[in-house]
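Student: This is a predicted model, with the sequence first.
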Amino acid sequence: MLRNLALVLGLAASPAFATGLEIEIAGEANGVVKIDLLEEVAPNHVAQITALAAEGAYDDVVFHRVIEGFMAQTGDVSFGKFGDQFDMRMAGRGGSDRPDLKQEFSDVPYDRGVVGMARSNDPNSANSQFFIMFAEGYFLNGQYTVIGRVTEGMEVVDAIKRGQGRSGAVPGEPDRMVKVTVTE
């Protein structure tokens, strides 16, 4: 109960609890991805992600940037919600109504299946967007906050609709996170 209250208030998660996400994905990829969140590595980022998930903010948010052999990015709760007013040209430009986070860089390497926080050029600008690595990307080590690891469903991640060009912009209808649930 106290943990759930802390999540709603946006307070750091207690390292004593194992927290994760269960993400139902639909589109070209269909299935469930389970992520173990690393609250001991990035407590403030994990608290923000779990609070947004508990509020339903990630439900129906698209994968707006997907680069073959690199990563799949999602989490724009401001402009990335799939629906009647959805405009793919805006997806990826927003975050949430919560404040940006101070970086929590670590020595956890960007291996296949690692989940990291997206940000602008400012290392203290991560908010709600995150990405899942298709392959190792060690050039990101120590520059982007690691928040978790895929523990099940990497085959679903591998099937996410790819974007085009260097930007990885997804053409047509992108895959989306239908439902994101916090697990303990």
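Tutor: Received, thanks. Numbers count the residues shown, from 1 in each chain.
Student: C-alpha from now on. contacts and neighbour counts both.
Tutor: Noted.
Student: what's the spacing between the most centrally placed residue in the chain and Thr145?
Tutor: Against the mean C-alpha coordinate of the chain, by CA atoms, centre = their mean, the closest residue is Phe130 at 3.0 Å. Phe130 sits 10 Å away from Thr145, taking CA to CA, to the nearest Å as the criterion.
Student: Show me whatever sits in contact with both of the two.
Tutor: Residues touching both Phe130 and Thr145 (CA atoms under 8 Å, 6 or more residues apart in numbering) are 116-117.
Student: re the thing from before, pretty sure the residue nearest to the centre of the chain sits against Val66.
Tutor: No. Using CA atoms under 8 Å, Phe130 is not in contact with Val66, being 11.6 Å away.
Student: intersection of neighbour lists for those two?
Tutor: Residues touching both Phe130 and Val66 (CA under 8 Å, 6+ apart) are Gln73.
Student: by contact count, what packs against the longest helix seen in the chain?
Tutor: Taking DSSP state H as the criterion, the chain has its longest helix at helix 43-54. For helix 43-54, the packing partners by 3 or more CA pairs under 8 Å, 6 or more residues apart in numbering; DSSP states H and E come out as helix 2-9, strand 176-183.
Student: quick one: Gly92 from Ala135, how far?
Tutor: Between Gly92 and Ala135 the computed distance is 21 Å (CA to CA).
Student: Have a look at these two and say which one is more surrounded.
Tutor: When Gly92 and Ala135 are compared for neighbours, Gly92 comes out ahead with 22 against 16, by other CA atoms under 10 Å.
Student: try this one next to it:
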Amino acid sequence: MLKTLAALAILAGSVLATPLFAAEPENTLVLTLKDGDVTIALRPDLAPKHVEQIKKLVRDGSYDNVAFHRVIDGFMAQTGDVKFGNMEKDYNPGATGTGGSDLPDLPAEFSNEKFERGVVGMARSQNPDSANSQFFIMFAPAPSLNGAYTIIGNVEDGMDRVDNIEKGSSAQNGAVANPDRIVKARIASDN
């Protein structure tokens, strides 16, 4: 009986660890990082305009070599400044985090989904309708973000690789002196 209960507990744990939402290849973002790939299920059901813009930027190659410029241990890793964050060209560490893309800012698409570990959200200024290209991946739950930032996806695989991203200085609000980067970003259906 105890062996059966233990087996059920293990099975329940693995079921609960499975993502609640899995995307088809057209809505699967793959980020290649220094340690390997991170697979993200994009959520057009929650944020269709944001997901469309992310996919356009990915397909344009805009996220390749872009720094994880703000990484706060126990909170999140932020990237996606395609204007100032490309570490292969025009990298500007002082301005990285203030830029976006040549595409327009997007109106907020808030949802009732929760910011939990592995959730991917859009970065923005104080204006809720200012998200553009920057996004962040949660290391841990952050209830203060719920309903205030647009959720665009969740990590399906590779969260251990996200955990290995170089952390920033807490004294500098997570600014990273020697940042890691997105080596390459792609949509899974484009292989």
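Tutor: Perfect, I can see it now. These numbers come from a predicted model, not from an experiment.
Student: Report how many residues lie close to the nearest residue to Asp59 of structure 1 once chain neighbours are set aside.
Tutor: In space, and not counting its chain neighbours, Asp59 of structure 1 is closest to Lys179: 4.6 Å by CA to CA, 6 or more residues apart in numbering. Around Lys179 of structure 1 there are 18 other residues, counting by other CA under 10 Å.
Student: who's in contact with the residue mapped onto Lys179 of structure 1 from structure 2?
Tutor: Correspondence of Lys179 of structure 1 to structure 2, assessed by TM-score structural alignment: Lys184. Lys184 of structure 2 is in contact with 31-33, 61, 63-65, counting by CA under 8 Å, 6+ apart.
Student: which one in structure 2 is aligned with Asn127 of structure 1?
Tutor: Using TM-score structural alignment, Asn127 of structure 1 pairs with Asn132 in structure 2.
Student: how far away is the closest residue to its match other than its chain neighbours from His50 of structure 2?
Tutor: Spatial nearest neighbour of Asn132 of structure 2, excluding adjacent residues (CA to CA, 6+ apart): Asp105 at 4.7 Å. According to CA to CA, Asp105 of structure 2 and His50 of structure 2 sit 9 Å apart.
Student: which residues are in contact with both of those two?
Tutor: Asn132.
Student: Can I take it that Ser120 of structure 1 is in a strand?
Tutor: No. Using DSSP: H, G, I helix; E, B strand; the rest coil, the secondary structure at Ser120 of structure 1 is coil, not a strand.
Student: show me the contacts for it.
Tutor: Ala126.
Student: cool, the one 5 residues further on as well?
Tutor: Under the criterion of CA under 8 Å, 6+ apart, the contact list for Ser125 of structure 1 reads 100-103, 119.
Student: The match of Asn127 of structure 1 and Gly100 touch, don't they?
Tutor: Yes. At 5.6 Å, Asn132 of structure 2 counts as touching Gly100 under the criterion of CA under 8 Å.
Student: Which one's more surrounded, these two?
Tutor: Per other CA under 10 Å, whichever of Asn132 of structure 2 and Gly100 has more neighbours is Asn132, with 25 against 22.
Student: I'd like the distance between the more buried one and Ser101 of structure 2.
Tutor: Asn132 of structure 2 is 7 Å from Ser101 of structure 2, by CA to CA.
Student: cool, and His50 of structure 2?
Tutor: Relative to Ser101 of structure 2, His50 of structure 2 is positioned 13 Å away (CA to CA).
Student: repeat for Ser144 of structure 2
Tutor: Using CA to CA, Ser144 of structure 2 is found at 27 Å from Ser101 of structure 2.
Student: Of these two, which one has the most company?
Tutor: Using other CA under 10 Å as the criterion, Ser144 of structure 2 and Ser101 rank with Ser101 on top: 17 against 10.
Student: Would you confirm that the more buried one contacts Gly85?
Tutor: No. Between Ser101 of structure 2 and Gly85 there is no contact under CA under 8 Å: 10.7 Å.
Student: ok, Tyr110 of structure 1 - how many residues close by?
Tutor: Counted with other CA under 10 Å, residues neighbouring Tyr110 of structure 1 total 24.
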